[in-house]
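Asks: Give the three-dimensional model of this entry:
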Amino acid sequence: EGENRILVQWAINNPINTNEETIAEIIKKRLSNVSGIPFIEIIREAFIAKKIIVVRRLLDTKVPVNDQIDILLILGDKNEALQRALTCGNNDLVLYVLMRIKADESPTEFMMRLEKIRSLPLSLHLQCLEEIERKKLHTDLIKKSPNEKEKIAYSCIIQRFGSPQIQNQKTELSNASKLFKEVKNDFIAHLVDDEQRLITRQDELEKKILNSLLKGLSLCATIEQLMMNNEREAEQLKKEFNMPDKRYWWIKIQVLAKKSAWSSLADFGKKPSSPIGYEPFIDICLKYGKLEEAKRYVDKSLYSSKLDEDRVPYMYAKVQ
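Replies: Predicted structure coming up:
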């Protein structure tokens, strides 16, 4: 793979060979049948080098259709992006492309575009029209009654849950945050911004971690899911979102118990003073029928300096 990457760099950036058609043919001829070649990375490299013809010629070479469409939209080739989405028959992908196009066009232009698409499923056509009307309604409401901004912001949040596309969800949340800030509701705006950051990170993590399903989960549930097999990512997310230590400890002891990692749980308990005390350690052990493990946490030789003295009698009673 390293040799192939070197070849790609040479083919794209070779000063002797400046014909982009030839560059594309060389890459396809030498690499198209080699397993493990990340053609999307080759395309991105060509795009950075401003070799647009190379980009277009390589789009059909071992590149997933959603990546093809993203590249085409970046290039501004809306019609081709839409046609490829329609051809693959994925309605969610078609809607994603249409919403991306709508963001760059006036309502009139977008309506005319919809009228020209003969192969567009009726359900998607109606959904696009509904989206146009909703945006227009919001704009009109704000003009007539600025006091309606907060209600519209909440409607954007509700709309976010009806969209399967991450980009559409982020757009709705961004609109909501902007409106909340305009009415000086900074607390809710901050929560909305955090949610937008979370769905972005969930999307990134799903692409990075094989077989991970994180979209739609809360921050706590996301961290819990990551802790099962990717604790480093869980810790990073905790830092990014400033999760309180107490909440993080609660999640971690539950995950360790689910994994039957009793030695790890004991080691975790020996860290500097637990922000949640040690009774939760006992409770989680008892929940899984591990009485002997539970007794660890009332052993004064191990935890005497850390135990909450007021709770010691109750903790002893639980493990008898």
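Asks: contacts and neighbour counts: CA atoms only from here.
Replies: OK.
Asks: Find the centremost residue of the protein, please.
Replies: Asp203 (2.0 Å; CA atoms, centre = their mean).
Asks: For that residue, give me its contacts.
Replies: Ile166, Leu214, Lys215 (CA atoms under 8 Å, 6 or more residues apart in numbering).
Asks: for the residues you listed, which one is nearest Ser260?
Replies: Closest to Ser260 out of the contacts of Asp203 is Leu214 (22.8 Å), distances taken as CA to CA.
Asks: Could you also give me the structure for this next sequence, so I can compare it with the first?
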Amino acid sequence: MKQDRLALEKAVDSGDTDLVYHVLLHLHKRLTLGDFFRLIESGGPKLIAASRLLEVYAKEQNREMLRDFYYSDDRRVESAVLSLDEASRLQDPVACLAAVKAAHKFFSDDKDRGFEAKMMGESTRLLTLQQQLDKEVEGKADGKVEFFGKSVNETIRLCILNGLSKRAEKIKDEFKVPEKRFWFLKLYALTELGDFEALEAFSKSKRSPIGYEAFVRHLVNAGHSRDAVAYVPRCDGPRRAEMYVLCGEWRMAGNTCKERGDKKGLDELRKKCPNSMIARELDQIASNMK
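Replies: The predicted structure is shown next:
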């Protein structure tokens, strides 16, 4: 009888979910998209249940319908979230970036979503930069390097690993990466590369905001105890003996205690030493202390 509103209201009143879906899908097929959404949106409290069921159905079965539904109802936040969800599913960088830009636009149109709009703006800038980086390293690196979709931290790490240290610095400044975090990232990346000459130069470029104990501990954990020894003299005085022990250099640890006049510290080393040979060396050091 084409009594569309009445049919939908009666279906909702029945409490039968299947019946509501039957009417909704019938109307969606018969009406233009604009008329279909206007019917639901202008139905007032009586059709709220139908609107929610339509949203549930569209999320699971017809995301194009969901996008149109949100747009017609001016639901900007929901539209933005939907765009981000789609971006996470896309493999094509161009399509993914377009979806993030759409989310940025939706958030920007809502005056109460300034923070989200700012984050989407930064995401757009990062993804655009990553597209450029992917083109730069294409064919140059051993194996396939993919920047697109990575975090800021991972992008910096990949830049360092692929000889793009200046770009890493620029990304740090552009995205306001804290100095301490950047130093850890570069420490880890250069260690992974095994470029200890570059690591030494980096450690001397300015006073380390993470200290030098971090260098010692990371290098030891990565299996480079010999290279770690060079950073111990730059650690805080009271910590040097412990750092030498961490590197397996018990004699150096003992001499450090001697230089500091730390008889108690030397005694502690003597108790913990791993074998009798080292124990004798520490005893000799202790005997020469005043």
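Asks: tm score of chain vs chain?
Replies: Here the TM-score for the pair of chains, by TM-score structural alignment, normalised by the length of the second structure, is 0.56; 183 aligned residues with a CA RMSD of 2.6 Å.
Asks: which position in the second structure aligns with the residue nearest to the centre of the first structure?
Replies: Alignment of Asp203 of the first structure against the second structure is given by TM-score structural alignment, with Gln131 as its counterpart.
Asks: what about the helix or strand in which its match is found, distance to the chain center?
Replies: For Gln131 of the second structure, the element it lies in under DSSP states H and E is helix 114-137. Relative to its chain's centre, helix 114-137 of the second structure lies at 13 Å (CA atoms, centre = their mean, to the nearest Å).
Asks: Just give me how far the next helix or strand after it sits from the chain centre.
Replies: Counting by DSSP H and E, the next helix or strand C-terminal to helix 114-137 of the second structure is helix 152-161. Helix 152-161 of the second structure sits 11 Å away from the centroid of its parent chain (CA atoms, centre = their mean).
Asks: list the buried ones in helix 152-161 of the second structure?
Replies: Buried residues in helix 152-161 of the second structure, defined by neighbour count with 16 or more other CA atoms under 10 Å: Val152, Thr155, Ile156, Arg157, Leu158, Cys159, Ile160, Leu161.
Asks: Reformat those into JSON lines and put distance to Glu268 of the second structure next to each item.
Replies: As requested, these are exported to JSON lines (distance: CA to CA, whole Å):
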{"residue": "Val152", "distance to Glu268 of the second structure": "44"}
{"residue": "Thr155", "distance to Glu268 of the second structure": "45"}
{"residue": "Ile156", "distance to Glu268 of the second structure": "42"}
{"residue": "Arg157", "distance to Glu268 of the second structure": "40"}
{"residue": "Leu158", "distance to Glu268 of the second structure": "43"}
{"residue": "Cys159", "distance to Glu268 of the second structure": "44"}
{"residue": "Ile160", "distance to Glu268 of the second structure": "41"}
{"residue": "Leu161", "distance to Glu268 of the second structure": "41"}
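Asks: Of these, which pair is most distant in space?
Replies: Val152 and Leu161 (14.4 Å).
Asks: Report the contact partners of the equivalent of Ala103 of the second structure over in the first structure.
Replies: Applying TM-score structural alignment, one finds that Ala103 of the second structure aligns to Ala176 in the first structure. Neighbouring residues of Ala176 of the first structure by CA under 8 Å, 6+ apart: Ile152, Ala153, Tyr154, Cys156, Ile157, Ala189, Val192.
Asks: The second one and Thr22 of the first structure: what is the separation?
Replies: Ala153 of the first structure sits 52 Å away from Thr22 of the first structure when distances are taken as CA to CA, to the nearest Å.
Asks: Ok, the last one next?
Replies: Val192 of the first structure sits 49 Å away from Thr22 of the first structure, going by CA to CA.
Asks: Now do the same contact list for the nearest residue to Tyr244 of the second structure once chain neighbours are set aside.
Replies: Excluding the flanking residues, the one nearest Tyr244 of the second structure by CA to CA, 6 or more residues apart in numbering is Ala253, at 5.2 Å. Ala253 of the second structure is in contact with Arg240, Ala241, Glu242, Met243, Tyr244, Val245, counting by CA under 8 Å, 6+ apart.
Asks: the more surrounded of Ala153 and Thr22 of the first structure?
Replies: Shown here are Ala153 of the first structure and Thr22; by other CA atoms under 10 Å, Ala153 has more neighbours (23 against 13).
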